[in-house]
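J.: Fold the stuff below for me.
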Amino acid sequence: KDVISIARMQGVMSIVDIAQTAGVIPIDFADWQPDVVAGSCVKWLCGGPGAGFLWVSKQILNQLEPVDIGWFSHKNPFEFNIHNFEYADSALRFWGGTPSVLPYAIAKNSIDQMYRIGVKKVREHNVMLARKVIDALPASWLVSPDEDQYRTGTLVVNPPIRDALEARLNALNVHFDVRKRGFRLSAHIYNTPEQIEQVINALL
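T.: This next block holds a predicted model:
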């Protein structure tokens, strides 16, 4: 939100990428008032690969002329005149050509399920599980912010003797990412406190 305000004061457009937060952090466009928001359905929305989304403020919708266009982008898609192109007056101007339907069908059902659960509930569950890990491990291992309000859904910890601990986690079939700065743990709504206890025991 602060970045959007700064951009507006500078007279520039704001484009916000929420691929890492949609589905785990409550988002309010009415409060943010961004110009453009883009994201992916992969990560926290559990929508699988191949589907993304784009939201554009009505105030600037007709000012933007996307370069990557297709027949759905046309004001009259059935005109079939290659020498004439007019952008659709609606968000269809960003649609492009015929999409692969299956990824969008999967993503829609996943997003509907996440909506029924509620992002606020997902966030509370995520914070509760992350707090268990934070409170159990030495503070020196923590890479992510300790304060819940400054942390995304992912918790990064950097323990010593990483190879041995990585092997322990793999033996428990824990899904995690290994990065230069540490292990990335992303507890979702389907993870249980018992699973988190297993992770903590493996790390300690």
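
J.: going forward, measure contacts between C-alpha atoms and count neighbours the same way
T.: Fine.

J.: Next up, the contacts around residue 156.
T.: 142, 143, 144, 181, 182, 183, 184, 185 (Cα atoms under 8 Å, 6 or more residues apart in numbering).

J.: and if we set it to 6 Å?
T.: Contacts for residue 156 (Cα atoms under 6 Å, 6 or more residues apart in numbering) come out as 143, 144, 182, 183, 184.

J.: Let's compare: structure for the following, please.
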Amino acid sequence: MTSNLAEQFLLDPDVVFLNHGSFGACPKPVFEDYQRWQLKLERQPVAFLDSRRGLEANLRAARLALAAELGSAPENIAQVTNATTGLNIALQSLPLAEGDEILTTDHEYSALEKTLVFVARRTGARIVVVKVPMPFVSAEAFHEAVLAGITPRTRVLFLSHITSPTALLFPIERLIAEARARGIFSVIDGAHTPGHIPLSLDALGADVYSGNCHKWMMSPKGSAFLHVRPDLQTMIDPLVVSHGWTADNKEPGVRGPLGNSAFIDEIEMQGTRDPSPWLAVPSAIAFRHAHDWWRVAAECRNLAQETAERVRGQFGLDALSSPEFSAPQMVAIPIPPCDPLAIHDALLADYGIEIPVFAWQDRHIARLSCQGYNTRGQMDVLVEALAELFGLRQRHRKLNTA
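T.: Predicted coordinates:
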């Protein structure tokens, strides 16, 4: 890894931070830009938050930069606080009725699983969960499993692009096309995707896609987006009705109070809130370009896969997937049966390692994130710490409950 990249971040040097996937980490120049926007807000709040005096122009500049990075038009992207919010907006707007089916997988993020239950209870729809064949080594097997779950009642296909618990990169392109052909809404959870893999939203063709900028794009927390196909935007209702709402929003071509589409104004114009995280997104994109981040990401992928192989090797456990279906910079590493919280707490207290450890279905997992500030030496610390905690180095044997 490039040795000076850690100096670009604000992370505690006493912590081996291997959990970028949960909340991200913001580089110093991006954080400084974020604080610059916050200072402008506090120096003259009225002027800053007045759309006629610059706010709308600033919001649009961020929207333009993000749209160019993600391969879409700025008119298709609305600012939200996080991907969970964006997906709630979309899922709660869908015209579902009693007996309709929402098709999803057993690898989804728990907050969105709850959202699906909420929507199903309110509408009378039914959730159908497909069990993904594991280990994940075949796109064809994945496609067949999901397609087998489609029935004449299927109205929504809800999939993660990169899964949270298992760090898998789902090959979703064919399924999105198939959903379109069958008149099924495709809703994609892209929380981990922007900045993690190259992404062209228009080419992907999902009806709805929501992603975070604060994770792998490395913008400040509170910056995310909701992308909706132009022909479906009039279907979207805001979660909060505020100044951006127009009673005529279901008519195509109706503009919102700020002159954007009603889709954008209804979601973005919702009373007093700090837009600084969103306004710093162009700075995060510029930082990535300045540091050739796709090259950095490729180095991270190699280091993550190598580390996962070392850990699995010492425990004699199989991988959850072949490398091509693992998220490039994030890998779910199987570990022996244990008390996950005890292992997590011991890693942090005794070794200074911050990494999520949890049980998922019948497996126990340490989910490793590798970002540009991580080093091979830190990976050595993780490998040795896990060996000691599980008794391979005769230490902390009591934590292993196998």
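
J.: so how many other residues sit close to residue 152 of the first structure?
T.: 17 (other Cα atoms under 10 Å).

J.: Does it belong to a helix, a strand or coil?
T.: coil (DSSP: H, G, I helix; E, B strand; the rest coil).

J.: for the contacts of residue 156 of the first structure, which one is nearest residue 67 of the first structure?
T.: For the contacts of residue 156 of the first structure, the residue nearest residue 67 of the first structure by Cα to Cα is residue 184; the value is 36.0 Å.

J.: what does that closest one align to in the second structure?
T.: Taking TM-score structural alignment, residue 184 of the first structure has residue 367 as its aligned residue in the second structure.

J.: how close does the closest residue to residue 68 of the first structure other than its chain neighbours get to residue 87 of the first structure?
T.: Spatial nearest neighbour of residue 68 of the first structure, excluding adjacent residues (Cα to Cα, 6 or more residues apart in numbering): residue 96 at 6.6 Å. Residue 96 of the first structure is 11 Å from residue 87 of the first structure, where distance means Cα to Cα, to the nearest Å.

J.: More neighbours: which of these two?
T.: Legend: neighbour count by other Cα under 10 Å for residue 96 of the first structure and residue 87, higher for residue 87 (21 against 16).

J.: Straight-line length of stretch 132-144 of the first structure, end to end?
T.: Where stretch 132-144 of the first structure begins and where it ends lie 14 Å apart, using Cα to Cα.

J.: Just the residues contacting it, thanks.
T.: 155, 156, 157, 158, 159.

J.: And those, which is closest to residue 199 of the first structure?
T.: Nearest to residue 199 of the first structure among the contacts of stretch 132-144 of the first structure is residue 157, at 11.8 Å by Cα to Cα.

J.: Nearest the middle, which residue of the second structure would you pick?
T.: residue 191 (1.4 Å; Cα atoms, centre = their mean).

J.: Mind telling me what that residue corresponds to in the first structure?
T.: Match for residue 191 of the second structure (TM-score structural alignment): residue 19.

J.: Next up, identify which helix or strand the nearest residue to that match once chain neighbours are set aside is on.
T.: The spatial neighbour of residue 19 of the first structure that comes closest, neighbours along the chain excluded (Cα to Cα, 6+ apart), is residue 39 at 4.2 Å. For residue 39 of the first structure, the element it lies in under DSSP states H and E is strand 36-40.

J.: swap in residue 116 of the first structure?
T.: Taking DSSP H and E as the criterion, residue 116 of the first structure maps to helix 101-117.

J.: can you tell me the mean distance of that helix from the second structure after alignment?
T.: By mean Cα distance after the TM-score superposition for the first structure, the fitted helix 101-117 of the first structure averages 3.4 Å away from its aligned residues in the second structure.

J.: what does that helix rub up against?
T.: Contacts for helix 101-117 of the first structure (Cα under 6 Å, 6+ apart): 45, 46, 47, 50, 51.

J.: Buried ones in it, by neighbour count?
T.: Neighbour-count burial for helix 101-117 of the first structure, counted by 16 or more other Cα atoms under 10 Å, picks out 103, 104, 106, 107, 108, 110, 111, 114.

J.: likewise stretch 35-50 of the first structure?
T.: 35-37, 39-48, 50.

J.: same thing with stretch 69-77 of the first structure?
T.: Neighbour-count burial for stretch 69-77 of the first structure, counted by 16+ other Cα under 10 Å, picks out 69, 71, 72, 73, 74, 75.

J.: circling back: overlap in contacts of residue 96 and residue 87 of the first structure?
T.: With Cα under 6 Å, 6+ apart, residue 96 of the first structure and residue 87 have common neighbours residue 73.

J.: Report the separation between residue 336 of the second structure and residue 315 of the second structure.
T.: 7 Å.

J.: Settle it for me: which of the two has more neighbours?
T.: A count of neighbours by other Cα under 10 Å puts residue 336 above the other of residue 336 of the second structure and residue 315, at 18 against 15.

J.: ok, and the closest non-adjacent residue to that one?
T.: Counting by Cα to Cα, 6+ apart, residue 364 is the residue found nearest to residue 336 of the second structure once chain neighbours are left out, at 6.5 Å.

J.: For the one you found, give me its contacts.
T.: By Cα under 6 Å, 6+ apart, the neighbours of residue 364 of the second structure are 334, 335, 337, 358.

J.: right, and the first one touches residue 365 too?
T.: In other words, residue 334 of the second structure. Yes - counting by Cα atoms under 6 Å, residue 334 of the second structure touches residue 365, with 4.6 Å between them.

J.: returning to what we had before: now the strand holding residue 39 of the first structure and helix 101-117, what's the angle there?
T.: 100 degrees (axes from the mean of the first three to the mean of the last three Cα atoms, to 10 degrees).

J.: Strand 36-40 of the first structure vs the second structure, mean deviation?
T.: Strand 36-40 of the first structure versus its aligned partner: 1.5 Å mean (mean Cα distance after the TM-score superposition for the first structure).
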